[in-house]
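# the amino acid sequence is not available; the structure is as follows:
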């Protein structure tokens, strides 16, 4: 980066110190008021209100609750920055002063951090527009947790109806349970494809005292739950990765009645389409085989509840943005991390645009607590993960670094644009 580019970056970031207290208050307010997927009306209204104040052209109601802000600022690439808004059906157990005020709902995955950081970056980019040339799109997406929010926005004409210009790059981040002040990245496939399935096993009900007159769907489904683990252990090569986890099992209402059906819900994670296809086929085969072995008259039924694609980082974009991260934060705070078996739908926005994606992880846990747990070899025991009722990112320095990361990632693309004069770096 040239001295002039570094000076421009510093100028754009400079107002953050004066704005951080307001962003902390926003984060705490969002955390108090979590909203589930496609119900994010309060969060969306606050995002739209602030974006309007920053001078963005704002579109609301995309796929119900999605919000997009567009700031056109001369010739140059279109950069899309994305944050997800939805919370989870989790009862909070953090003890925070600003804990959720909504029973059974919590920002247990840090989307309140994401919204706050993106609004902070949108503010800085608007205030510092004399330092860059191009178009920024800031997208507040609903329903990431159920895997349908990004596609719903696309289906509602996000690009096709010109609600926002088609981006040249898509950038996003996710807060994670490692030390605040750190950024982690993964080249290539960084997050798994995910398929959530509901399998209904049909039996013949009857009195618990006369099981010989029934076809027991509980026994059928229980046998399936045990046997389905062999798909990964015996059908997926050690060099490949896959996860099959059963998260829900429902059958019957009372002790002395064998029910008519049992319903199992499970999650499948994979990084390769061939592996994914084989795993899903194995699950279906075992479900049908267990039903046949039990003498069921009716084959099990499988419903796909949600599906996420593999999230794949573009190598060139990752390298270029990481150069800026290292310059700003220091090499010791930017590190490589292996692929995560969690899943995301941000890549859908990039794929639909034919644009590269870079998706990185932002440390959010208290740094001292993280170091202590790491030194003791107790990360899994002492540091709650995303979706835990105890997941509680610290506001500082998480928000500061998150705003800075989104801002410099956007500036990087405009700084490498031919519109700034000369060829892109590396050409």
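That came in fine, so what should we check first? All of these numbers come straight from a predicted model, not from anything done at the bench.

# C-alpha from now on. contacts and neighbour counts both.
Will do.

# hmm, residue 138 is touching residue 69, no?
Yes. Taking contacts as Cα atoms under 8 Å, residue 138 lies within contact range of residue 69: 5.1 Å.

# which residues in the stretch 51-200 of the chain form helices?
Using DSSP state H, counting those that start in this stretch, the helices of the stretch 51-200 of the chain run over 111-127, 149-155.

# no no, the stretch 251-400 of the chain
Under DSSP H, counting those that start in this stretch, the stretch 251-400 of the chain gives helices at 273-293, 315-329, 346-353, 367-375, 379-382, 398-415.

# let me have those in CSV, adding mean neighbour count as columns.
Compiled in CSV, the helices of the stretch 251-400 of the chain are given as follows (neighbours: other Cα atoms under 10 Å):
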stretch, mean neighbour count
helix 273-293, 17
helix 315-329, 17
helix 346-353, 21
helix 367-375, 15
helix 379-382, 13
helix 398-415, 24
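
# output the ones you listed as JSON lines; include the columns distance to residue 86.
Converted to JSON lines, those look like this (distance: least, Cα to Cα, whole Å):
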{"stretch": "helix 273-293", "distance to residue 86": "27"}
{"stretch": "helix 315-329", "distance to residue 86": "26"}
{"stretch": "helix 346-353", "distance to residue 86": "14"}
{"stretch": "helix 367-375", "distance to residue 86": "26"}
{"stretch": "helix 379-382", "distance to residue 86": "25"}
{"stretch": "helix 398-415", "distance to residue 86": "18"}
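
# for comparison:
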């Protein structure tokens, strides 16, 4: 096991984190990050394969006979302008698939995941006396798109590198640094993102009677969509519907020809998911019909994440090891959350049990109770906030130690 005395971190890892944070890359564009990852893995003595699933990287550390553990980190960033004020904050931009130039930031913490796994790889390679078997180190692209895990699977991840006995991974979260949280069974929600384009008829702003106004259509639909969860989903079900984007027109005195909204649905139950999707289709089409739209709205799915299900037995084994290392008081069950992840695809595709946990990443001084009742959880910037940034010196050592501890737990030394 790792121990508290092993939490000192090579300053080079801190420098690497700051470098990756300054240079974020969108999904399937992680070329610079992938190159750095590959170089670091080679330096640690791993067998390295690049270009898996596009920009994914796989490193393999073999240490005699024994089981195989797959440790996964994601590498991509978000199209978002960072507002942390850090001296290593991102000012990067990128071009999206539709040609738009957008700011990019590691506002979800994937740079922390990447550096933690590189640190763990180095530690495992440096001390092979405390584990045996094979560690498959997967650096995944495009988690934010819900496509990277599947792309790696489709590119022969398990045929090329073997089927693991367990999938291990972590996600940094706005919990106090030093805390680790994991929930057995269904732990993270399924997610569906849709783009809806309302088609109207444009006109001069002074002649609304000549138009079919898509702005009004979209606005009415947004308000009606707010009733889906409160009026069409059982109160015992976990479900969220969020309209995160609305856009129409470019001038105050022009009624545009179309308007677009983007929405996201989170759910756990397949029947509830389908009910919500059916309601979305019904509502947007009904609003268009009520407005006399010349065409039905265009409804395009853009992202989909399945439910992430932790193996209760596998998670318990991992968390018990963390409890011996960090103390039982620092291990929590956060319950099922509405966040989404595509790591579960690796488990369902391989048939291996999943053990996936949350890594506390916030300054503990911001909290009072330090548990899940702490009011600070509502005020500390969370993932996907432009102000989100893990507390680097307090988070990185625990993140590296957690992966090392988990790997040694599942790849115990022979004898």
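Thanks, I have the structure now. Since we're looking at a predicted model, the values are computed, not measured.

# TM-score of the superposition?
Put the two chains on top of each other and the TM-score (TM-score structural alignment, normalised by the length of structure 2) is 0.93; 405 aligned residues with a Cα RMSD of 2.0 Å.

# residue 147 of structure 1: which of the helices of the stretch 251-400 of structure 1 is closest?
helix 346-353 (9.5 Å; Cα to Cα).

# where in structure 2 does the closest one fall?
With TM-score structural alignment applied, helix 346-353 of structure 1 matches the range 343-350 in structure 2.

# return the distance of stretch 292-299 of structure 2 from the chain's centre.
33 Å (Cα atoms, centre = their mean, to the nearest Å).

# so which bits of that stretch are buried?
Buried residues in stretch 292-299 of structure 2, counted by 16 or more other Cα atoms under 10 Å: 292-293, 296-297, 299.

# same deal with stretch 23-31 of structure 1?
Going by 16+ other Cα under 10 Å, stretch 23-31 of structure 1 has these buried residues: 23-24, 26-31.

# would you reformat the residues you listed as JSON lines and include distance to residue 169 of structure 1 and secondary structure?
Output for the buried residues of stretch 23-31 of structure 1, formatted as JSON lines (distance: Cα to Cα, whole Å; DSSP: H, G, I helix; E, B strand; the rest coil):
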{"residue": "23", "distance to residue 169 of structure 1": "26", "secondary structure": "helix"}
{"residue": "24", "distance to residue 169 of structure 1": "28", "secondary structure": "helix"}
{"residue": "26", "distance to residue 169 of structure 1": "27", "secondary structure": "helix"}
{"residue": "27", "distance to residue 169 of structure 1": "27", "secondary structure": "helix"}
{"residue": "28", "distance to residue 169 of structure 1": "30", "secondary structure": "helix"}
{"residue": "29", "distance to residue 169 of structure 1": "31", "secondary structure": "helix"}
{"residue": "30", "distance to residue 169 of structure 1": "28", "secondary structure": "helix"}
{"residue": "31", "distance to residue 169 of structure 1": "29", "secondary structure": "helix"}
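
# possible to save those residues as a markdown table with distance to residue 65 of structure 1?
Shown next, in a markdown table, are these (distance: Cα to Cα, whole Å):
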| residue | distance to residue 65 of structure 1 |
| --- | --- |
| 23 | 22 |
| 24 | 23 |
| 26 | 19 |
| 27 | 19 |
| 28 | 21 |
| 29 | 18 |
| 30 | 15 |
| 31 | 18 |
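
# going by distance to residue 421 of structure 1, which of the residues you listed wins?
Nearest to residue 421 of structure 1 out of the buried residues of stretch 23-31 of structure 1 is residue 23 (Cα to Cα; 35.0 Å).

# what lines up with the closest one in structure 2?
Taking TM-score structural alignment, residue 23 of structure 1 has residue 13 as its aligned residue in structure 2.

# now do residue 55 of structure 1
Using TM-score structural alignment, residue 55 of structure 1 pairs with residue 45 in structure 2.

# who's in contact with its match?
When contacts are counted by Cα atoms under 8 Å, 6 or more residues apart in numbering, residue 45 of structure 2 touches 61, 125.

# could you rerun that using 10 Å?
Taking Cα atoms under 10 Å, 6 or more residues apart in numbering, we find residue 45 of structure 2 in contact with 59-62, 121-122, 125-126.

# next one: it from residue 66 of structure 2, what distance?
Distance of residue 45 of structure 2 to residue 66 of structure 2, given as Cα to Cα, to the nearest Å: 19 Å.

# returning to that earlier point: who touches both of residue 138 and residue 69 of structure 1?
47, 51, 56, 58, 80-81, 122, 164.

# residue nearest the centroid of structure 2?
residue 341 (4.9 Å; Cα atoms, centre = their mean).

# so what's the residue count around the alignment partner in structure 2 of residue 87 of structure 1?
Matched by TM-score structural alignment, residue 87 of structure 1 corresponds to residue 77 in structure 2. Look at residue 77 of structure 2: counted by other Cα atoms under 10 Å, it has 28 neighbours.

# do you know how far residue 77 of structure 2 is from residue 104 of structure 2?
7 Å.

# residues that sit against both of those two, list them.
By Cα under 10 Å, 6+ apart, the residues touching both residue 77 of structure 2 and residue 104 are 23-26.

# most surrounded residue in those?
residue 24 (30 neighbours).

# how close does the equivalent of that residue over in structure 1 sit to residue 419 of structure 1?
Here residue 24 of structure 2 is matched to residue 34 in structure 1, going by TM-score structural alignment. For residue 34 of structure 1, the distance to residue 419 of structure 1 equals 41 Å [Cα to Cα].

# try residue 150 of structure 1
30 Å.

# of those two, which one has the most company?
residue 150 (26 against 16).

# show me what contacts the more buried one?
63, 66, 82, 84, 139-144, 156, 158, 344-349.

# let me see the ranges of the strands in the stretch 201-350 of structure 1.
For the stretch 201-350 of structure 1, the strands defined by DSSP state E, counting those that start in this stretch occupy 206-207, 242-251, 257-258, 261-270, 301-308, 311-313, 334-336.

# does residue 126 of structure 1 touch residue 138 like I think?
No. Counting by Cα atoms under 10 Å, residue 126 of structure 1 stays clear of residue 138, with 11.2 Å between them.

# mutual contacts of these two, please.
Here residue 126 of structure 1 and residue 138 have 51, 56, 71 as joint contacts, going by Cα under 10 Å, 6+ apart.

# what lines up against the last one once you look at structure 2?
Spelled out, that is residue 71 of structure 1. By TM-score structural alignment, residue 71 of structure 1 lines up with residue 61.

# if we can go back for a sec, can you put the shared contacts of residue 77 and residue 104 of structure 2 in JSON lines and add secondary structure and distance to residue 198 of structure 2?
Formatted as JSON lines, those follow (DSSP: H, G, I helix; E, B strand; the rest coil; distance: Cα to Cα, whole Å):
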{"residue": "23", "secondary structure": "coil", "distance to residue 198 of structure 2": "36"}
{"residue": "24", "secondary structure": "coil", "distance to residue 198 of structure 2": "33"}
{"residue": "25", "secondary structure": "coil", "distance to residue 198 of structure 2": "31"}
{"residue": "26", "secondary structure": "coil", "distance to residue 198 of structure 2": "28"}
